[in-house]
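# sequence and computational prediction follow.
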Amino acid sequence: MAKDTLIQINQINQLNSIRKKYNELLKYGNEHPQTVQQNLEQLRKRILLDGLPPESEQEIEERKNGVNKCSLRGLVWKVLLGIKDVSADKYIELVKKGASKQYQKIRKDIGRTFMKDSQFSQIVSQDQLSRCLNAFAHDCPELGYVQGMNVICGAFLYVLPEIDAYYCFSTFTTQSCHLYLDAKITGVHTATNLLDLILEFVDPELYEYLKTRNYHPYLFTQPILSLGTATPPLDEVLHLWDFYFAFGIHLNVICTISQLLMMRDVLLQHQSPCSLFRSLPEIDSKTILNISIHIIRQLPDYLYDLLVVHPVDQIDLSSIIGSTPLTTNTL
């Protein structure tokens, strides 16, 4: 048997073994709901150690054919987001309301959602995206629709059947990152300021160089707002989302910094490094997560605590920004 074939068989066996472990965890959780916290901890540990395996060919075909069945990743996301039951009747009623007040904005944005990803267009239709986003605007008028919701909702539809995707999107948006998606994207602006503070802390040399080259943290508004989906490939972004749902969406900021550190040598040699931020290199989730874990271990508790709450609580960074550089000792 050829060497390449043996390697391929070994990889398949490893993925099947990982998939089996997740299925066993999910089964145990369903049979022992009284130990929900312990079950979640085991699931998070597994994600940290092994990651989630990519969708199988069968799962991809089922999604393309509109089969109303959750993939392994979909099932894990629902558990991590606390989605126990979904109401088809409620969703249908919301859809029956038709176009929302934000319909024109939604219609404009859905045509640009992952437009360069051919597999996305095979799995998610514009009609599905339109239904979900208009339903949410009816169901949650205080948030309604802002640009950026389209790619977040699109990613959920890429992984989950429509009704499950809607409830995951709605729960995630309203409970985990509502300040990212309010009318002023307040949480995103806070996130870019936190990114600025953390970048200065973890790599002062790179930070100082960028400051001499027209750097401003708002350059990262789009990567932060899109939760990484602005940078392909989508399948790699989903691995980052596994991490976010397991440990918190605030890690979006850390992973964005990790992408910068991966570009470090190029940035330090470039005369206009900030021009490179318009299109970040393709996502390499494994490397990004490894660097991110290293950054997290370095951060002072005070700064990390601010990072954790910023997607849902308004925080005042005025006492930190522009002050003496952060060190572990001072915090």
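Nice, I can see it. Residues are numbered from 1 along each chain as shown.
# CA only for contacts and neighbour counts going forward, please
Will do.
# buried residues, the lengthiest helix in the chain. List them.
If you go by DSSP state H, the chain has its longest helix at helix 3-31. For helix 3-31, a neighbour-count test (16 or more other Cα atoms under 10 Å) marks 15, 18-19, 22, 25-26, 29 as buried.
# comparison target, given below:
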Amino acid sequence: MSELRIHVWLVLLNAPPLCTDTYLDLVRQGASPAYAKIRNDTFRTLTTDPLFRRRVTENSLTRVLNAIAWKLHDANEARVNGWMSPPTLGIPKSLDGTDNMFHSPASVSTRRGRGSVTGTEGSEAGGDNSGSVGYVQGMNVLAAPFLYAAKSEAEAFAAFDRFITHECPGYVRGSMDGVHKGLALVDQILAIVDPRLSSHLLSKGMKAEIYAFPSVLTLCACTPPLPEVLLLWDFLLAYGPHLNLLCIVAQLVLVRDTLLNSQSPKPDFKPLKARPVIDYTVNFARKIPQDLYEQMLAHAQ
């Protein structure tokens, strides 16, 4: 694995330098309102990928996601209350005075008036957060490549935070509107680059919302093997995450014959083959009308 990859990604994301203490302060805050959902997701993150399991622990992934959840929660509180900056972050120990890095979820409601862990499945706890950026199911897989490539949790946090807040905030809002827009665009793109395959899938009721939701949300990080995901992400971070929609269509075209010959087609993108996917993506980009390409650029915002 390239030691330079995370540094290149940080440059491509234009991520500002992050003081490690900033990350540690977020970790010391304990369990966020989204902690229960995070714990429900982390144990099943890339479970079949031995490279990821050897390099990234579940605790490490949990800490990064919990820190992200706190940062997004505090930023949303600042926005709602009209503060110029988020509330103070530093809390050295858990409420019970122990050194545990996380409270039990039940204790979260007593901290700083944060509210309970209950709420909608797609957003953080408390109120209607459909328009705010927060933890949503699937962010664990989206964070995985950053943790795998990074040399430290703070480095992964800086890259992941920049990515979700600047490149694809629409994917991590409670309503996940960016993901749904992306799925609709996948159907439109396929109809342009391969009308026959598009018609066949639609005739069988196989719309992108059925088979492509994880691939849109995670930028194909859900499709093993991980080394191929990293190669694909090198391309996407260099030329724009919006091209992931074309990458999904490219994966469909790679299994085109199988799908056309099936009376019950169900796309299976495993294993990911980054090089041919990138080649097809570059070719397809030339065929996309300007107005549709502009929708691709804007769909995740």
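That came in fine, so what should we check first? Since the structure is predicted, the reported quantities are computational estimates derived from the model, not experimental observations.
# where does the TM-score land?
Laid over one another, the chains give 0.78 as their TM-score (TM-score structural alignment, normalised by the length of structure 2), with 241 aligned residues with a Cα RMSD of 1.1 Å.
# helix or strand right after the longest helix of structure 1?
Going down the chain from helix 3-31 of structure 1, the next helix or strand is helix 36-50, by DSSP states H and E.
# who are the packing partners of that following helix?
The contact analysis (3 or more Cα pairs under 8 Å, 6 or more residues apart in numbering; DSSP states H and E) places helix 36-50 of structure 1 against helix 3-31, helix 234-247.
# TSV for the ones you listed, including distance to residue 87 of structure 1?
Converted to TSV, the helices and strands packed on helix 36-50 of structure 1 look like this (distance: least, Cα to Cα, whole Å):
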stretch	distance to residue 87 of structure 1
helix 3-31	19
helix 234-247	22
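# residue 289 of structure 1: which of the ones you listed is closest?
Closest approach to residue 289 of structure 1 among the helices and strands packed on helix 36-50 of structure 1 (Cα to Cα): helix 234-247, 7.5 Å.
# what's the average distance of that closest one to structure 2?
Helix 234-247 of structure 1, aligned to structure 2 and superposed, deviates on average by 0.8 Å (mean Cα distance after the TM-score superposition for structure 1).
# so the corresponding residue of structure 2 for residue 157 of structure 1: helix, strand or coil?
When structure 2 is aligned by TM-score structural alignment, residue 157 of structure 1 is paired with residue 147. Here residue 147 of structure 2 takes the helix state, with states given by DSSP: H, G, I helix; E, B strand; the rest coil.
# the nearest residue to residue 147 of structure 2 once chain neighbours are set aside: helix or strand, and which one exactly?
Of all residues not flanking residue 147 of structure 2 in the chain, residue 156 sits nearest, at 5.1 Å (Cα to Cα, 6 or more residues apart in numbering). Using DSSP H and E, residue 156 of structure 2 falls within helix 153-162.
# wait, what's in contact with the residue mapped onto residue 126 of structure 1 from structure 2?
Mapped onto structure 2 by TM-score structural alignment, residue 126 of structure 1 lines up with residue 58. Contact analysis of residue 58 of structure 2 by Cα atoms under 8 Å, 6 or more residues apart in numbering lists 42-43.
# let's see it at 6 Å
If you count contacts by Cα atoms under 6 Å, 6 or more residues apart in numbering, residue 58 of structure 2 has none.
# thought the match of residue 157 of structure 1 was touching residue 157?
No - counting by Cα atoms under 6 Å, residue 147 of structure 2 sits too far from residue 157 to count as a contact (8.0 Å).
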